[in-house]
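**Q** could you work out the structure for the sequence below:
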Amino acid sequence: MTASGIERDAMHRALALAARGPRGVNPQVGAVILAPDGTVLAEGWHRGAGTPHAEVDALSRLAPGGARGATAVVTLEPCNHTGRTGPCSEALIAAGVARVVYAASDPGPHSAGGAERLRAAGVDVDAGVRAEDAEQLIASWLTVQRLGRPHVTVKWAQSLDGRAAASDGSSQWITGPDARADVHRRRASADAIVAGTGTVLADDPALTARDDAGGLLPDQPVPVVIGRRPIPETAAVRRHPKPLRQFDDLSTALAELGAQGVHRVFVEGGPTLASAFLRAGLADEVLVYVAPVLLGGDRLALTDIGVGTIGEALRLQTSRIDRLGDDLLVVAHPSPEGVH
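**A** Have a look, this model is predicted:
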C-alpha cells in the first residue's frame, strides 16, 4: 500500500518534531499517530538518551486502546532491541497499531529489524517515505552507525601558493573577515572542535564559536586537544564554556567522542594534525579556505599525508566552491576510490 497524501503530510510533521530533539547517542526521531480517518491522535519525539523513543512518547499521550487500528508515521524504522528502553516495534504491536509508515531504515546492527518484526505480527508497513529528508536530518548519526566513529571535517586556510603561515610562523590573518565568519558558523554546528597540542601551545586559541563582535554564539563545540604535552591552566582553551578533553591519539579520540554522542568533529589544528587525519583516512570532508595572497617559504598547509608517488595521490571530489569576500572556500570529499 502506497503512502497517502495525509501520511506524507504527517511525515513532514514528524520530521519537524524530530528536529526538536538533541543530537546525541540516539538519533533525532519524530512520530505522528493517525486515526483510520486521518485525524492526528498524538505526536511525539525523542528527547535524548534514556528518554522514551518517539513512538512510545506519542503512544503515551493516548488512553489505553487509543491507538488500536491506527497508523504510526515515524521518521526512522522502529527499533527492535532493548537498550535503556524497550523495542518500539513491540510497543506498536502491543498498542494495536495496524499500519506503520517510516522514512529511513535503521542501519544499526542491534537496533534494526523493526519492520520485519512488525510485518511478522501482521502490521502493514510502508518504508522509504521521505527517506532523503529523514536521512539528511540524521546524517551525522548515520555516519556514526556506518563508520563506527563521528563524521570528520578537516579545515585549513592557505595562501594561493599553499602556505599556512609566513616564514616567521605568523598566520593571522591569511583570510578575510567573511571567511573567518564562515568558519565560526561551522564551528557552532559541530559537536567538537579538535586542535593539536602544538597549535594550542603556539597560538593559544580559544576554540570557541564567535559572532562578528567577538561574542560567544549560543552553540559551542566541545574543545578537544590531541597530544601528550600538558596544556597550561592559563591557556585560553581552559576558559571555554565546555570542559576541555585531551587524547593521545586520533583513534582513541574519535572512539570515545562517538561513544559520548559526538557526531560532528571539526578539525582545525594546523598542518600536522590535518595531515595526520588525512594520512589515517579519517577525513570525510575537507574545507580549504584559499586567500589571494602569496607567502612563499616552507610553511606548507599540509605535511606528509602518505603520498609517495603521483599514483598514490589522495583524490578528492569537489562538491562546491564558494566566494567569501576576496577568498574562496573549496568543499571536497575523498572519492569513493580513495587513491588512484
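
**Q** rest of the way, CA atoms for contacts and neighbours
**A** Will do.

**Q** so which bits of the strand or helix carrying R315 are buried?
**A** Element membership for R315 (DSSP states H and E) is strand 314-324. Residues 314-316, 324 are the ones in strand 314-324 that count as buried (16 or more other Cα atoms under 10 Å).

**Q** closest one of the residues you listed to G114?
**A** Checking the buried residues of strand 314-324 against G114 by Cα to Cα gives L316 as the nearest, at 36.9 Å.

**Q** for that closest one, which non-adjacent residue is closest in space?
**A** P334 (4.4 Å; Cα to Cα, 6 or more residues apart in numbering).

**Q** looking at the chain, which strand is longest?
**A** Criterion DSSP state E: the longest strand present in the chain is strand 327-339.

**Q** quick check: angle from that strand to strand 314-324?
**A** Here the directions of strand 327-339 and strand 314-324 differ by 160 degrees (axes from the mean of the first three to the mean of the last three Cα atoms, to 10 degrees).

**Q** against which helices or strands is strand 327-339 packed?
**A** Where contact means 3 or more Cα pairs under 8 Å, 6 or more residues apart in numbering; DSSP states H and E, strand 327-339 is packed against strand 285-291, strand 314-324.

**Q** so the shortest one versus strand 314-324, what angle?
**A** Angle, strand 285-291 to strand 314-324, by the same axes, to 10 degrees: 50 degrees.

**Q** strand 285-291: which residues count as buried?
**A** 285-291.

**Q** next up, the contacts around the spatially closest residue to R320 that is not a sequence neighbour.
**A** Distance criterion Cα to Cα, 6+ apart; nearest residue to R320, sequence neighbours excluded, is V331 at 5.4 Å. V331 makes contact with 285-288, 318-321, according to Cα atoms under 8 Å, 6 or more residues apart in numbering.

**Q** any idea how far V331 lies from L287?
**A** Distance from V331 to L287, counting by Cα to Cα, to the nearest Å: 5 Å.

**Q** please give the structure of this sequence too, so both can be compared:
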Amino acid sequence: MARAPSQAPAAKTAKAELASADIAPFPLPLATPPMEAHTADELPPDDGAWLYEPKWDGFRCLAFKAGEAVDLRAKSGKPLGRYFPEVVALLREVQAERFVIDGELVVEIDGRIAFDALQMRLHPAESRIRKLAGETPARFIAFDMLVAPDGRTLLDEPLSERRRALEAFMAGAALPKRLVLSPQTRDRAKAEGWLGASGEGPTDGVVAKRRDGPYEPGERAMVKVKRARTADCVVGGFRYQSKSRLVGSLLLGLYDDEGKLNHVGFTATISDAERPALTKRLDALRAPPGFTGKTPGGPSRWSTERSGEWKPLRPELVVEVRFDQVTARRFRHGTKLVRWRPDKAPRQCTFEQIAPPRAAVLLDG
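**A** Model (predicted):
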C-alpha cells in the first residue's frame, strides 16, 4: 500500500478545504487520517485474534460520499479526486447516499498491478488525466468501512463488525474490476500463501488487523509484512565511499530482451570487514562500459554522502539481493545483499525476476 506523494502540511490543508468547500457536509472530516501499520518480519500468531488481508501496491485512499459530493483523500491528506475522475464518477453512481470507506487505488495492466501507471496520473494537465482514465481506469479495492450508508460511525466498532458492514455494502455496490472487495481470512496459513514463499505471490505483502480492534485514525495499530522478494543481479559497476578508496555500494543490472544490461539499483549493505578485499576484487574487474542499456546517474537520494562518480565493471559478478518494490523497472529503494552467486551466469539475470505481482489471482471479481 504505497503512499501517494506526500505534500505537507496535509492535515491543515485538508481542514482548510473542508471549511471552505461549498458542498454537502461529509460524515467525517476530510482531514481524517487512515489507520496505519508498523512493519514486522512475520505475521502475528494464529490465535484467532487476527484477520489477514493482502497488502496492495497502490495509493492508500479514504473515499467520502455525501449525496452527489464525492472526495478521495490520499494518506497524506491531499485530494486525489482530480487525478482519478473515473473513480469519483463510479462512487457517485453508488446508490448509498453517504459512506466513508478505506481502501487502495490501483491500476492493473495485463493482469499485473502497475504502480508506474498509477504515478502517471499525478499530472497537471486535465486532458492527460482524462485520457489515462479512459485507457487504464483505476479500481478501488475496499477493505474497511468507517461510516455505514445508514449514517452510523463505525470507528469504535470492532473490525469484525466493520467488515460485516462493508460486505453488506459491497454486495450491492461492487462492480467487477472497478469497485471490489479485498479478500480477508482468519487462516494464517492462507495469508502465508499470499506472501508467496518464492517471491512470486499475487500481492505486495499481508496486513494483519485485530478482529476486536477499533479503527484508530493515524495510529499504527496494524501489522504489515512485506513479501520477501529476491533477484539475482549483475554487478555492472560500483562507487567508492566518500573520501575513501574503499567500495561504498554495488551498482546492479539486469538484462533486457535485447541483451542490454540496464542499471536497476544499488546495494550498500557491505560490512567494513569485507570492504578491503572486495575493493581489490572490483578494481581488478574495472572496464567500460559496465552497463550497455540504462546507466547510473549521479548520487541518489539514498547515497548523497558517496561519490557521484561510478566505476564500470566487466559483467562477471552476480549477487542476490532482497528488495521490496519496483517502479519503472528499477528498485524503488536500496536493496539488501543476500549472497554472492558464483553459480549463476550473468546472462540469466533478466527483468523477468522483478515483474510486478499478478493481481487477477485475488481480484478476479
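
**Q** so what number do they get for TM-score?
**A** In this superposition the chains share a TM-score of 0.28, using TM-score structural alignment, normalised by the length of structure 1; 155 aligned residues with a Cα RMSD of 6.4 Å.

**Q** can you pull the buried residues of the longest strand of structure 1?
**A** Those would be 327-334, for strand 327-339 of structure 1 by 16+ other Cα under 10 Å.

**Q** now, which of those residues sits nearest V56 of structure 1?
**A** H333 (38.0 Å).

**Q** and the closest one, what is it in contact with?
**A** 284-286, 316-319.

**Q** export the residues you listed to TSV and tack on distance to R99 of structure 1?
**A** Listed next are the contacts of H333 of structure 1 as TSV, based on distance: Cα to Cα, whole Å:
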residue	distance to R99 of structure 1
D284	38
E285	39
V286	43
L316	44
Q317	42
T318	42
S319	39
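
**Q** now, which of those sits nearest L201 of structure 1?
**A** Nearest member of the contacts of H333 of structure 1 to L201 of structure 1, counting by Cα to Cα, is V286, at 24.3 Å.

**Q** all helices for structure 1, in order.
**A** 5-18, 54-59, 88-95, 114-120, 131-137, 139-147, 177-189, 197-203, 250-259, 271-279 (DSSP state H).

**Q** how about those helices in JSON lines, adding distance to A104 of structure 1?
**A** Shown next, in JSON lines, are the helices of structure 1 (distance: least, Cα to Cα, whole Å):
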{"stretch": "helix 5-18", "distance to A104 of structure 1": "11"}
{"stretch": "helix 54-59", "distance to A104 of structure 1": "14"}
{"stretch": "helix 88-95", "distance to A104 of structure 1": "15"}
{"stretch": "helix 114-120", "distance to A104 of structure 1": "11"}
{"stretch": "helix 131-137", "distance to A104 of structure 1": "5"}
{"stretch": "helix 139-147", "distance to A104 of structure 1": "10"}
{"stretch": "helix 177-189", "distance to A104 of structure 1": "23"}
{"stretch": "helix 197-203", "distance to A104 of structure 1": "40"}
{"stretch": "helix 250-259", "distance to A104 of structure 1": "21"}
{"stretch": "helix 271-279", "distance to A104 of structure 1": "30"}
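
**Q** okay, those helices, which one's buried deepest?
**A** Most buried of the helices of structure 1 by mean neighbour count (mean count of other Cα atoms under 10 Å) is helix 54-59; its value is a mean of 24.

**Q** show me what that one is packed up against.
**A** Going by 3+ Cα pairs under 8 Å, 6+ apart, helix 54-59 of structure 1 lies up against strand 30-34, strand 40-45, strand 71-76, helix 88-95.

**Q** skipping its backbone neighbours, what lies nearest R60 of structure 2 in space?
**A** Nearest to R60 of structure 2 is E104, by Cα to Cα, 6+ apart, at 4.6 Å.

**Q** and that neighbour, which of the three is it?
**A** strand (DSSP: H, G, I helix; E, B strand; the rest coil).

**Q** now it: how far from V223 of structure 2?
**A** From E104 of structure 2 to V223 of structure 2 the distance is 17 Å (Cα to Cα).

**Q** who's more crowded, these two?
**A** E104 (25 against 21; other Cα atoms under 10 Å).

**Q** ok so, going back, export the helices and strands packed on helix 54-59 of structure 1 as CSV, with columns for distance to I193 of structure 1.
**A** Converted to CSV, the helices and strands packed on helix 54-59 of structure 1 look like this (distance: least, Cα to Cα, whole Å):
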stretch, distance to I193 of structure 1
strand 30-34, 28
strand 40-45, 28
strand 71-76, 28
helix 88-95, 34
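
**Q** what about the ones you listed, which gets the closest to W156 of structure 1?
**A** Taking the helices and strands packed on helix 54-59 of structure 1 one by one with Cα to Cα, strand 71-76 is closest: 35.1 Å.

**Q** past the helix or strand containing R60 of structure 2, which element shows up next along the chain?
**A** Assigned by DSSP H and E, R60 of structure 2 falls within strand 59-66. Elements were assigned by DSSP H and E; along the chain past strand 59-66 of structure 2, the next helix or strand is strand 69-74.

**Q** tell me the one among the buried residues of strand 314-324 of structure 1 nearest to A181 of structure 1.
**A** L324 (9.4 Å).

**Q** hmm, that closest one is touching A181, no?
**A** No - if you go by Cα atoms under 8 Å, L324 of structure 1 and A181 don't touch, sitting 9.4 Å apart.

**Q** tell me, how many residues neighbour E135 of structure 2?
**A** 9.

**Q** please report how far it lies from D116 of structure 2.
**A** From E135 of structure 2 to D116 of structure 2 the distance is 14 Å (Cα to Cα).
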